[in-house]
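Visitor: Have a look at this prediction, sequence included:
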Amino acid sequence: MNAAEPATTQQVPARPIQRSTFPFAALIGQVPLQQALLLAAIDPGLGGVLVSGPRGTAKSTAARALAELLPQGQLVNLPLGASEDRLIGTLDIETVLRDGSVRFSPGLLAKAHHGVLYVDEVNLLPDALVDALLDAAASGVNTVERDGVSHSHDASFVLIGTMNPEEGELRPQLIDRFGLMVELQNCFEPRVRQAIVKARLAFDLDPQRFRAGYAEHQAEYVERIRAAREALPQLAFGDAVHAHVSALCIDAAVDGLRADLVMLRAARALAALEQAGAVTVEHVDCVAEAVLIHRRRHRRQHDGQADGDTRNGEAQPQTAAGSDRAPASALDAAPSPAVAGETDWGYLPPEPAATTHVKRVLPLDAKKR
């Protein structure tokens, strides 16, 4: 090569970095979370799993680990800044008007078909997007409508939403639509904590060697999910199971019947996972907490707000004679100290406030008003 000629370098296309996944079988101290994720993988129609917990409790690690066990191993992340079109897809209306054919551009829901749709910090996602993905997760179908033109496609995926309760809660109308919920806590058991740290350090040091040690367990999980999906339609519910589910939901005072349906389907998925011949009451008891924990808690919060509204005066108190005449003054409406101490902790009686005289305010001219 002539020294006067500039040296040329060959451009090598960059290859995507393949990130090793922490094995699902290697998760430590996460039995309730593992069970909930497996049930959602067996029956995606459960409506997904909501995982609540502080930072560093392996929420995203578990979601990625589950995706590896599914047939296609597809994990699709839904970013917080995604638009509705990116989530559900778009329709080219100009093509419809010009050619009479529907041109559909798939969104993330189509990409997540037969895989896992993972939403980190789902409590910070706009309500419209949460509503759309919950609809698709429960029905297994995504429908896009634009200007009277609609297109539908299959969207069967495992929905996993994670959230840190310190950053805010989901609206009760949305959180109730998640099929299962698991609340994670910080681990303060020394032996379990040490085992988790040792496993993570070993994985970071040599991911391939670490994964090889769990290859057999991983294959067992894959086979169990496949066999459970095949056995799922053959399992029926007896009257005793229906009665037990109804009793649990009534005792929890849940709204509507969604909890009953999810509990039955979760119990059936657990029976299929265990290759049981029938769904039993014991299967119901094993899944009941994951079905009721978020519905029971938000029902108590809703009732507490209603009680607070009543105490704040939205419900008109009755007089001793039983009439609903409004009290003559705020002092008449205030409960006696004895009653206040029993029903409203921290109640303070009204006190007169001092007034302060201000200087005379000069009016503005008409042109300056």
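Guide: In hand now; what should we look at?
Visitor: hey, let's count contacts and neighbours off CA atoms from now on
Guide: Fine.
Visitor: Ala26: how many residues sit nearby?
Guide: Using other CA atoms under 10 Å, Ala26 has 20 other residues around it.
Visitor: Show the contacting residues for Arg268.
Guide: Going by CA atoms under 8 Å, 6 or more residues apart in numbering, Arg268 touches Leu232, Leu235, Ala236, Val279, His283.
Visitor: rerun at 6 Å
Guide: Residues near Arg268 by CA atoms under 6 Å, 6 or more residues apart in numbering: Val279.
Visitor: State the distance from the residue positioned nearest the centre of the chain to Pro337.
Guide: Geometric centre of the chain, nearest residue: Leu50, 3.2 Å, by CA atoms, centre = their mean. According to CA to CA, to the nearest Å, Leu50 stands 44 Å off from Pro337.
Visitor: in the longest helix seen in the chain, what's buried?
Guide: If each helix of the chain is counted by residues according to DSSP state H, the longest one is helix 281-311. By 16 or more other CA atoms under 10 Å, the buried positions in helix 281-311 come out as 281, 283-284, 286-296, 298-299, 311.
Visitor: Next one for the comparison:
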Amino acid sequence: MRQPFPFSAIVGQEAMKQAMVLTAVDPGIGGVLVFGDRGTGKSTAVRALAALLPPISVLAGSSTNAASAEDQPDWADPLPGDIHDIPTPVIDLPLGASEDRVVGALDIERALTRGEKAFEPGLLARANRGYLYIDEVNLLEDHIVDLLLDVAQSGENVIEREGLSIRHDARFVLVGSGNPEEGELRPQLLDRFGLSVEVRSPTDIPERVEVIRRRAAFDTNPQAFLDKWNPEDAKIRDQILTARAALPKVATSDKTLHDCAELCVALGSDGLRGELTLLRTARALAAYQGDAEVTRTHMRAVAPMALSHRLRRDPLDEAGSSTRVMRAVEDVFA
């Protein structure tokens, strides 16, 4: 199987790359929504990041990527207990997928051939401890998106139907991408994504040339290209692992909490999810940069991706949502 394009070799798109790295440091931040032009590296980035991350240890044969026999669901067939490493899973969710395909359903073949009522896991089971990627998420049926966001937040998939009562772990980072010209997500769904970034095709000629040069080099001689960039990917991997270990120790002052609340009030953000996500993302950035305490510098850096998709629309303000967030940051932090 061909290895993905190296994460460190992706040209530009710094906000998108930073958002994905921060969710790798702290998956509890929530999913990442990437809206923008086609061909801007959205799917390339998520696959590259997953390939960069260290492999996960799983119970051989586990349909839910269980880490040990104790984590294997009660409804699943018993396994010998052998542990092996697999790459961090990246599961694609196609637009036409049915609810049964996503959450799992009754195993009809087993029911007919053996007369046994058994569960056939779906995509959520395969994505456990990895990434679930949805291209054109804005075109996905609303009830499927609702289901995905509920599971992504709880970390557990629950099925109660057809005489089945099934639960299994479903802890994954949800990454959705789409083109805003083809439709928008409902505001309540936007709010459930942890981070949101906008990507645009580069207009700088040297940057576009570098994109072409690197892609051509990768297609011509993939192994040589990987050998060149693997050391850079290894640095990012080590930095992520170090940040994960340091994250619980990152301090948060009362002043920082006050800044979070004041900023969200100034923006008119509904609920408290904005403050919680902003704080969690700032802590992840502080850990990634090796800082012991969250500061306004960290909050300033992550505020657009944590808050821009939570704003109410203002027909009298033609500025983009990220611009509105940064304007509020400057006012509050002044």
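Guide: That came in fine, so what should we check first? A quick note: this is a predicted structure, and the numbers were derived from the prediction, not measured.
Visitor: one step back: other SSEs contacting the longest helix of the first structure?
Guide: The contact analysis (3 or more CA pairs under 6 Å, 6 or more residues apart in numbering; DSSP states H and E) places helix 281-311 of the first structure against strand 180-183.
Visitor: and the strand it packs on, how far from the chain's centre?
Guide: From the chain centre to the centre of strand 180-183 of the first structure is a distance of 8 Å (CA atoms, centre = their mean, to the nearest Å).
Visitor: matching residues in the second structure for that strand?
Guide: Residues 195-198 of the second structure are matched to strand 180-183 of the first structure when aligned by TM-score structural alignment.
Visitor: can you tell me the mean distance of the matching stretch from the first structure after alignment?
Guide: Here the mean offset of stretch 195-198 of the second structure against the first structure after fitting is 0.5 Å, by mean CA distance after the TM-score superposition for the first structure.
Visitor: Give me the contacts around that stretch.
Guide: Looking at what lies outside stretch 195-198 of the second structure - CA under 6 Å, 6+ apart - the contacts are Met16, Val32, Leu33, Val34, Phe35, Gly36, Met305, Ala306.
Visitor: which SS state does the aligned residue in the first structure for the third one fall under?
Guide: Yep, that's Leu33 of the second structure we're talking about. Superposed on the first structure with TM-score structural alignment, Leu33 of the second structure falls opposite Leu50. Following DSSP: H, G, I helix; E, B strand; the rest coil, the label given to Leu50 of the first structure is strand.
Visitor: residue ranges of the strands in the first structure, please?
Guide: 49-52, 75-77, 90-91, 104-105, 116-120, 141-146, 149-154, 158-163, 180-183 (DSSP state E).
Visitor: Pull out the buried positions in the second one.
Guide: In terms of neighbour count (16+ other CA under 10 Å), strand 75-77 of the first structure has its buried residues at Leu75, Val76.
Visitor: The second structure: matching residues for that one?
Guide: Residue span in the second structure matched to strand 75-77 of the first structure, by TM-score structural alignment: 90-92.
Visitor: Tell me the mean distance between that stretch and the first structure once they are aligned.
Guide: Looks like 0.6 Å for stretch 90-92 of the second structure (mean CA distance after the TM-score superposition for the first structure).
Visitor: which residues are contacting that stretch?
Guide: Applying CA under 6 Å, 6+ apart, the contact partners of stretch 90-92 of the second structure are Ala127, Gly130, Tyr131, Leu132, Tyr133.
Visitor: hmm, 10 Å instead?
Guide: 43, 46-51, 123-135, 172-175 (CA atoms under 10 Å, 6 or more residues apart in numbering).
Visitor: Equivalent analysis for stretch 198-210 of the first structure, please.
Guide: Contacts for stretch 198-210 of the first structure (CA under 10 Å, 6+ apart): 19-23, 26-28, 192, 194-195, 197, 211, 215.
Visitor: Just give me how far that stretch sits from the chain centre.
Guide: How far stretch 198-210 of the first structure lies from its chain's middle: 30 Å, per CA atoms, centre = their mean.
Visitor: what's the matching range in the second structure for that stretch?
Guide: The aligned range for stretch 198-210 of the first structure is 213-225, by TM-score structural alignment.
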